[in-house]
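>>> Structure for this input, please:
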Amino acid sequence: MTLAAAHIDTGDTAWLLAATALVLLMTPGLALFYGGMVRTKSVLNMLMMSFVSIALVTVVWLACGYSLAFGDDVADGLIGGLHQAGMAGLGPSDVHGTVPTLLFATFQLTFAIITAALISGAVADRAKFGAWLVFVPVWALLVYVPVAHWVWGPGGWIGQHLHALDFAGGLPVEITSGASGLALCLVLGPRLGFKKDAMRPHNLPMVMLGAGLLWFGWFGFNAGSAMGATGLAAAAFLNTLAAGCTGLLGWLFVEHKRDGHPTTLGAASGAVAGLVAITPSCGTVSLLGALVVGLAAGVVCSYAVGWKFRLNYDDSLDVVGVHLVGGIIGTLLIGLFAEKAMTGGAEGLLYGGGLAPIGRQLLAVAAVAVYAFAVTYGLGKLLDKVMGLRASEEQEHTGLDLTVHAETAYDHGVLGHGAPVGASPFVPTAQKVNTQA
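Here you go, the predicted model:
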């Protein structure tokens, strides 16, 4: 046994192996969550956008993404080097903290995967699948990788120079996906019938199942970020559960007061909003802070999802209203509720830390949101000019499942106006079969 291998803690490694699997499961969970929220004619397309992100981001991450994000800094806190491109020089005996470096790299890969997949919800029903295949790897390299280095990488300017706090990904995951989703839906424009046609979720049980899988996986996401089987992991685990619960209750309270009907979609969305907000703060706030963070996100995000109708941007599945707004809430509230017992030193305003922590968190949020939005908007415009980013009107009207993938989610037109009993699902596009619910 080498000296490095002797430093591997088997308990920490076992927990991080499980956490990595949990986080990877979140992307199929997201696929179901999003798939249930769209109409019947685009279910499979939504599932595919998530699943293909697993493959695309993995290839890019192994090729150079990990090295650029977590390699030694080469540009004043902005990006890492390429000395570990292709995972060069990394073997089973290399250690990051108390776990194998290869495991740490894989754990971080699962974060990058779901971040890219999250963006698909903002452009549901109308994005070209071919353009998505190009967008995902390029976006991962241009947006996710640099921000991950800023926050978590060696010498990153947000984490190690600004000293802003982000335990599990409010900045690299939630805010980048939300700001990028906003940029991309502005480039694409609204769906046909936006603000005119009913675009209700077609399968709420699927939405609830997806939300449940997301919640389950989120324990790996947040508690796994402790990088070991420790008391901090246990605290992050409990905070994650608590914030998801108060987020759910907060959203339902708003629905009941505003609309008179607490809904299953509201319960799922509220839980996700609370989980989004607690992501950056789960390892920095106490249980009381977690309860407040989740409740604030559930209430505020329930209103934020309606902004798209007032401001006329078509964020199809509320990536902006939940992930951007929820990520901002959770990251900023660290400046109020951070406790020394959790952080090991830093404290928020309510615990004697003064205004400086809020200022640091605000600067980090603004920098990441502006960077992600600007780069994504530019990338979207470029792809739209070069290859077209939006599906044709015919494809959008008929449905992307049939016109792009030559499949339908429900045989014989269940829940929609599909092919008659006994007909082949592979109907030529020219027939314009309408599978809209």
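
>>> use CA for all of it now, contacts and neighbours both
OK.

>>> is it fair to say residue 164 lies in a helix?
No. Using DSSP: H, G, I helix; E, B strand; the rest coil, the secondary structure at residue 164 is coil, not a helix.

>>> what's the neighbour count on residue 259?
Using other CA atoms under 10 Å, residue 259 has 11 neighbouring residues.

>>> Counting neighbours, what do you get for residue 52?
For residue 52, the count of nearby residues is 17 (other CA under 10 Å).

>>> Please identify the helix or strand for it.
helix 43-60 (DSSP states H and E).

>>> wait, isn't residue 234 in contact with residue 223?
Yes. At 6.7 Å, residue 234 counts as touching residue 223 under the criterion of CA atoms under 8 Å.

>>> who has more neighbours, the two?
Between residue 234 and residue 223, counted using other CA under 10 Å, residue 223 has the larger neighbour count: 30 against 18.

>>> Assign that one to helix, strand or coil.
helix.

>>> From residue 216, how far out is it?
Noted for residue 223: a distance of 11 Å to residue 216, by CA to CA, to the nearest Å.

>>> what does residue 113 give?
From residue 113 to residue 216 the distance is 17 Å (CA to CA).

>>> Look at those two and report which has more neighbours.
For residue 113 and residue 216, the more surrounded residue by other CA under 10 Å is residue 113, and the numbers stand at 29 against 17.

>>> Enumerate every residue touching the more buried one.
Contact analysis of residue 113 by CA atoms under 8 Å, 6 or more residues apart in numbering lists 24, 27, 53-54, 57-58.

>>> export these to CSV and tack on distance to residue 305?
Converted to CSV, those look like this (distance: CA to CA, whole Å):
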residue, distance to residue 305
24, 27
27, 22
53, 25
54, 27
57, 28
58, 31
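
>>> Return the closest of the residues you listed with respect to residue 211.
residue 27 (10.9 Å; CA to CA).

>>> which residue packs closest to the closest one, ignoring adjacent ones?
Using CA to CA, 6 or more residues apart in numbering and skipping the chain neighbours, the partner closest in space to residue 27 is residue 114 (5.4 Å).

>>> Would you confirm that that neighbour belongs to a strand?
No. Under three-state DSSP, residue 114 sits outside any strand and is assigned helix.

>>> Residue 32 - nearest residue in space that isn't next to it in sequence?
Excluding its sequence neighbours, the residue lying closest to residue 32 (CA to CA, 6+ apart) is residue 210, at 4.7 Å.

>>> Proceed likewise with the subsequent sequence, for comparison:
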Amino acid sequence: MPPGITTLAADTPTLSAANTGFMLICSALVMLMTPALAFFYGGMVRVKSTLNMLMMSFISLGIVTILWVLYGFSLAFGTDAGSVIGWSQDFVGLSGIGVTELWDGYTIPVYVFAVFQLMFAVLTPALISGALADRVKFTSWALFITLWVTVVYFPVAHWVWGAGGWLYELGVIDFAGGTAVHINAGAAALGVILVIGKRVGFKKDPMRPHSLPLVMLGAGLLWFGWFGFNAGSWLGNDDGVGAVMFVNTQVATGAAMLAWLAYEKIRHGAFTTLGAASGAVAGLVAITPAGGAVSPLGAIAVGAIAGVLCAMAVGLKYKLGYDDSLDVVGVHLVGGIIGSLLVGFFATGGVQSDAKGLFYGGGLDQLGKQAVGVFAVLAYSLVVSAILAFAVDKVLGMRVDEDDEISGIDQVEHAETAYDFSGAGGGAASRTAAPATGPAVPTNKKVDA
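Here you go, the predicted structure:
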């Protein structure tokens, strides 16, 4: 719900079945992004951490859903209090909302808006999990999610999208979550990994993705779901802005993937599937705040810039020594910053609002506003997330034991493994196994024809 939105219906809006149905579909698409992220991250880790990585995303669907109903929606989108937080008693437990009551100024019910925003709240802490792969206790992670969405996500969502929120009132453009989702999650990831430290064997042992097909599946599903994430954030499509955002989402993502692959070929000599998937996600992240403010040509520029800079950024962890397991900082934090700041250059003033960027005669005004939004969210999330991780570490301990990390976090935390190799072919097992069509035949006996 970006600044500059206009009322979809004149004076007194009435319920639109088309917009309501569209938003329910978009909500389902955004919900799909969390299990898609689980696949994307799950394929990038080693076999012994696959299930834990899947669960770190999946558990957010349970925890954040309940918190959102109890008080999260009220904190994020209730009546403004001091430009930093919201609160409306009717939103607590979603108990005071009429079935046909419309969201303020729009043609969709409050319930539809609430469930759409819920899916954003679910996805954001799941993004953080990729930075912490292989080494975090599941119980501690669940507690961290509970605290983080309460103290960080809900307030920041109000700053950016809530009526009266200070970044909203300042005029910061964030169409669908460059600051509230991606910078927020990326900065939180950095804060937590600075507290919990590196994986055992970081920069020494090979830690390659165990299933690139799973990574590609996750990336494809993320791309699919992102259309609901981005186009749905206009809360309807009566004026065509959502359609522009849909087009720009596709355009920027394609440009970012190509730019990442080109950089990778020049730098490392190969076009990799991991690079294609990561480049696509970088483009999706970067266009999220900017897509309602730029033209399709601007979207190409946003995607291409993000593809190259994010590809460069993922290598910083080896130079600077922080262990961002699955490049959450390099893709989501850096991509979110790029997309948010580029609004200040490429905003045309002719789509979601009349705000213009530097290249369209708007001067530095919008760029300055974007910078305030970027660094305010980055600093708040980084510091508070580090404090929360430190507190959880003192109470429960954030990390599994070193021996458990080496042997595999899946068995320790979930008593399961992702793959059962006991019946796989090869070795002694295959030589002594019974044939598929009959009983085993001893190899030291003659067999009659």
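
>>> Check the mean deviation of the helix holding residue 52 of structure 1 from structure 2.
By mean CA distance after the TM-score superposition for structure 1, the fitted helix 43-60 of structure 1 averages 0.5 Å away from its aligned residues in structure 2.

>>> ok now that helix, how far from the chain's centre?
13 Å (CA atoms, centre = their mean, to the nearest Å).

>>> mind listing the helices for the stretch 251-400 of structure 2?
273-290, 296-313, 316-320, 328, 334-346, 365-395 (DSSP state H, counting those that start in this stretch).

>>> among these, which is nearest residue 81 of structure 2?
Nearest to residue 81 of structure 2, of all the helices of the stretch 251-400 of structure 2, is helix 365-395, at 18.4 Å by CA to CA.

>>> Identify the residue range in structure 1 corresponding to the closest one.
Aligning helix 365-395 of structure 2 against structure 1 (TM-score structural alignment) gives residues 356-386.

>>> same for the helix holding residue 52 of structure 1, what does it pack against?
If contacts are counted by 3 or more CA pairs under 8 Å, 6 or more residues apart in numbering; DSSP states H and E, helix 43-60 of structure 1 sits against helix 10-37, helix 101-119, helix 129-139, helix 400-405.

>>> counterpart of the longest one in structure 2, which residues?
Read it as helix 10-37 of structure 1. Aligning helix 10-37 of structure 1 against structure 2 (TM-score structural alignment) gives residues 17-44.

>>> Just give me the mean distance for that stretch relative to structure 1.
Stretch 17-44 of structure 2 sits 0.4 Å off on average (mean CA distance after the TM-score superposition for structure 1).

>>> helix, strand or coil for the counterpart of residue 97 of structure 2 in structure 1?
Mapped onto structure 1 by TM-score structural alignment, residue 97 of structure 2 lines up with residue 90. Secondary structure, three-state DSSP: residue 90 of structure 1 is coil.

>>> pretty sure residue 90 of structure 1 is touching residue 102, no?
Yes. Counting by CA under 8 Å, residue 90 of structure 1 touches residue 102, with 6.9 Å between them.

>>> Looking at these two, which is more packed in?
Using other CA under 10 Å as the criterion, residue 90 of structure 1 and residue 102 rank with residue 102 on top: 17 against 13.

>>> OK, contacts around the aligned residue in structure 2 for residue 338 of structure 1?
Using TM-score structural alignment, the partner of residue 338 of structure 1 in structure 2 is residue 347. By CA under 8 Å, 6+ apart, the contact list for residue 347 of structure 2 reads 290, 293-295, 355-360.

>>> As JSON lines, these with distance to residue 256 of structure 2 and neighbour count would be great.
Output for these, formatted as JSON lines (distance: CA to CA, whole Å; neighbours: other CA atoms under 10 Å):
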{"residue": "290", "distance to residue 256 of structure 2": "14", "neighbour count": "33"}
{"residue": "293", "distance to residue 256 of structure 2": "18", "neighbour count": "32"}
{"residue": "294", "distance to residue 256 of structure 2": "16", "neighbour count": "28"}
{"residue": "295", "distance to residue 256 of structure 2": "16", "neighbour count": "21"}
{"residue": "355", "distance to residue 256 of structure 2": "25", "neighbour count": "23"}
{"residue": "356", "distance to residue 256 of structure 2": "23", "neighbour count": "24"}
{"residue": "357", "distance to residue 256 of structure 2": "21", "neighbour count": "24"}
{"residue": "358", "distance to residue 256 of structure 2": "22", "neighbour count": "18"}
{"residue": "359", "distance to residue 256 of structure 2": "21", "neighbour count": "13"}
{"residue": "360", "distance to residue 256 of structure 2": "23", "neighbour count": "14"}
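
>>> Among these, which one sits closest to residue 247 of structure 2?
Set against residue 247 of structure 2, the nearest of those by CA to CA is residue 295 (9.4 Å).

>>> What's the match for residue 192 of structure 1 in structure 2?
With TM-score structural alignment defining the correspondence, residue 192 of structure 1 maps onto residue 200 in structure 2.

>>> returning to that earlier point: in the helix holding residue 52 of structure 1, which residues are buried?
By 16 or more other CA atoms under 10 Å, the buried positions in helix 43-60 of structure 1 come out as 43-54, 56-58, 60.

>>> Stretch 398-409 of structure 2 now?
Buried residues in stretch 398-409 of structure 2, counted by 16+ other CA under 10 Å: 398-400, 404-405, 408-409.

>>> Check the gap between the match of residue 97 of structure 2 and residue 148 of structure 1 for me.
To residue 148 of structure 1, residue 90 of structure 1 is 20 Å away according to CA to CA.

>>> Give me the number of neighbouring residues for residue 138 of structure 1.
17.

>>> Residue 44 of structure 2 now?
Other residues near residue 44 of structure 2 number 27, with proximity taken as other CA under 10 Å.

>>> Provide a list of residues in contact with residue 139 of structure 2.
By CA under 8 Å, 6+ apart, residue 139 of structure 2 has no neighbours at all.

>>> and residue 345 of structure 1, how many residues sit next to it?
10.

>>> same thing with residue 366 of structure 1?
13.

>>> Can you report how many residues neighbour residue 422 of structure 2?
Neighbours of residue 422 of structure 2 using other CA under 10 Å come to 7.

>>> what does residue 221 of structure 1 give?
30.

>>> Please tell me I have it right and residue 58 of structure 2 contacts residue 34.
Yes. Residue 58 of structure 2 is within contact range of residue 34, at 6.8 Å (criterion: CA under 8 Å).

>>> So for the two, which residues contact both of them?
Both residue 58 of structure 2 and residue 34 are contacted by residue 126, under the criterion CA under 8 Å, 6+ apart.
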